[in-house]
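Asks: Got a sequence here, can you model it:
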Amino acid sequence: MAKLKMSALLLFAMVALHCGISESMDSIQGNCNDVIRLPCKATDRTKKYRYVMWYKTERVPIIKKKKGEYTHYNFTSVSLGEKEALELRNVQPSDSGVYKCYLAADVGGQNDESFISLNITECLYVSTVYPTDYPSATIPTDACPAVEELTVSWAVLGLSLFSIGKIILCIVTVGVCDRVIFSTARRKQEVRGSKTGTSSSWKD
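Replies: Next comes the predicted model:
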């Protein structure tokens, strides 16, 4: 019975701690390709520490600063700013998540940490003739609206040329067929005429 009560108390303490962290956690919204600055709230409570370490989802190390020396962990587009704030450049939706700032205290001191949530919107790439209609869209620099305007004209011109080509081909085909038929009929007539002349001369 005593073990059951102890387990219940531990579970309640863990839930309360998790809820306390979730309620006190700040959240930052950002757009695709922005430069985001995540503050380290732990520096407001702890002034002396051996090093600072930033994590993503508490497990993935990002950057470490110790005695003025920096160590990057597979995150190249990051740096530390004022009061150990984490600066992320050219952020993407995959950068969304929970970040932790960890301060390792000096000997005899107490470590401290703070959490912050980041949410990055999806990247939009829309090419349009009227970019003012989409103020929130990111339009690529290589977009060519003039090409889109001429698409219908080129299609009509292409269909017209194709139709004219078919008409010319039909006229040529009919002319060739007429000549072949005329030549064949003339040859048959000549053959018949020659046979008639041969037979009549044989009777005479």
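Asks: Every contact and neighbour count from this point should use C-alpha atoms.
Replies: Noted.
Asks: which residues are in contact with stretch 188-204?
Replies: Identification of contacts with stretch 188-204 by CA atoms under 8 Å, 6 or more residues apart in numbering yields no residue at all.
Asks: doesn't Val60 make contact with His72?
Replies: No. Counting by CA atoms under 8 Å, His72 sits too far from Val60 to count as a contact (11.4 Å).
Asks: Mind naming the longest helix for this structure?
Replies: helix 151-203 (DSSP state H).
Asks: one more to put side by side:
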Amino acid sequence: MKKIKALLPLLLAAATFSACTKNEDKVYDSQPLVEWDAATFNARTSGYPFPLLTRVPQAYGRNVFTAATAYGMPADPALTRLYAPLAPATTGDTITMRVNLVGPQMGTAQTFPVTIERNFSTAVEGVHFMLLNPNGSAATGSTTVTIPANSSFGYIRWRVLNPGPLAPGGIPTVNVVFTLGSNSEVAASENYKYIGWGIAQ
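Replies: A predicted model of the protein is given here:
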């Protein structure tokens, strides 16, 4: 009993000091950045400074599911030359990628360049894939993505093309890598400005 009485003041003091910590508001006060959503949730592929996805995530803000999950989500569909989007997507919206704004939302729309990273891409534009402009028309080599005013997200689309069956000695998987650029107000994240896709032939 004497031990309990001796420990009681210590326990009260510990409870007092641990219970009275001030809640601090977490405020992002660095330069705003833009990043590929899928690049932030998926690990970099060995030998590349970015993830190289071979499956198409069916939701944003998560990693690619390579197998069915324990809570009933199916594996994401494999990316092949025969890839077609799942309903309710339209045939023109083959793959939609999300761009995230990291930082406070901006009062004006922000537009960023998107280019094909030729040093890492083995896919041929117009043969294996087609980059789309915001209006849905075909782009050649580059396009833009816009994050609307007072928003944190922008979207860009591209289409997988089917060049036909793989020729003998052909490359079984071709890669296309997209680079997200900066504008005058918002920089592209150095860690997440590339996203790669491997298209099985």
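Asks: Kindly provide the TM-score of these chains.
Replies: Superposed pair, TM-score by TM-score structural alignment, normalised by the length of structure 2: 0.32. Supporting alignment: 100 aligned residues with a CA RMSD of 5.0 Å.
Asks: Could you report the neighbour count for Cys132 of structure 2?
Replies: That one is not Cys; residue 132 of structure 2 is Leu. The number of residues packed near Leu132 of structure 2 is 22, by other CA atoms under 10 Å.
Asks: Who are the contact partners of it?
Replies: Taking CA under 8 Å, 6+ apart, one finds Ala138, Ala139, Thr143, Ile156, Arg157, Trp158, Arg159 in contact with Leu132 of structure 2.
Asks: Could you report the neighbour count for the second one?
Replies: Neighbourhood size, Ala139 of structure 2 [other CA under 10 Å]: 16.
Asks: For it, give its distance to Pro9 of structure 2.
Replies: 72 Å (CA to CA, to the nearest Å).
Asks: What of the third one?
Replies: Distance of Thr143 of structure 2 to Pro9 of structure 2, computed by CA to CA: 67 Å.
Asks: more neighbours, those two?
Replies: Using other CA under 10 Å as the criterion, Thr143 of structure 2 and Pro9 rank with Thr143 on top: 19 against 11.
Asks: and the more buried one, what helix or strand is that in?
Replies: strand 142-147 (DSSP states H and E).
Asks: Just the buried residues of that strand, please?
Replies: Neighbour-count burial for strand 142-147 of structure 2, with 16 or more other CA atoms under 10 Å as criterion, is recorded at Ser142, Thr143, Thr144, Val145, Thr146, Ile147.
Asks: just the angle between the helix or strand that comes right after it and strand 142-147, please?
Replies: Later in the chain than strand 142-147 of structure 2, the nearest helix or strand by DSSP H and E is strand 153-160. In terms of direction (axes from the mean of the first three to the mean of the last three CA atoms, to 10 degrees), strand 153-160 of structure 2 departs from strand 142-147 by 150 degrees.
Asks: Can you name the next helix or strand after strand 153-160 of structure 2?
Replies: strand 173-180.
Asks: For that next one, name the packing helices and strands.
Replies: strand 33-36, strand 110-116, strand 194-200 (3 or more CA pairs under 8 Å, 6 or more residues apart in numbering; DSSP states H and E).
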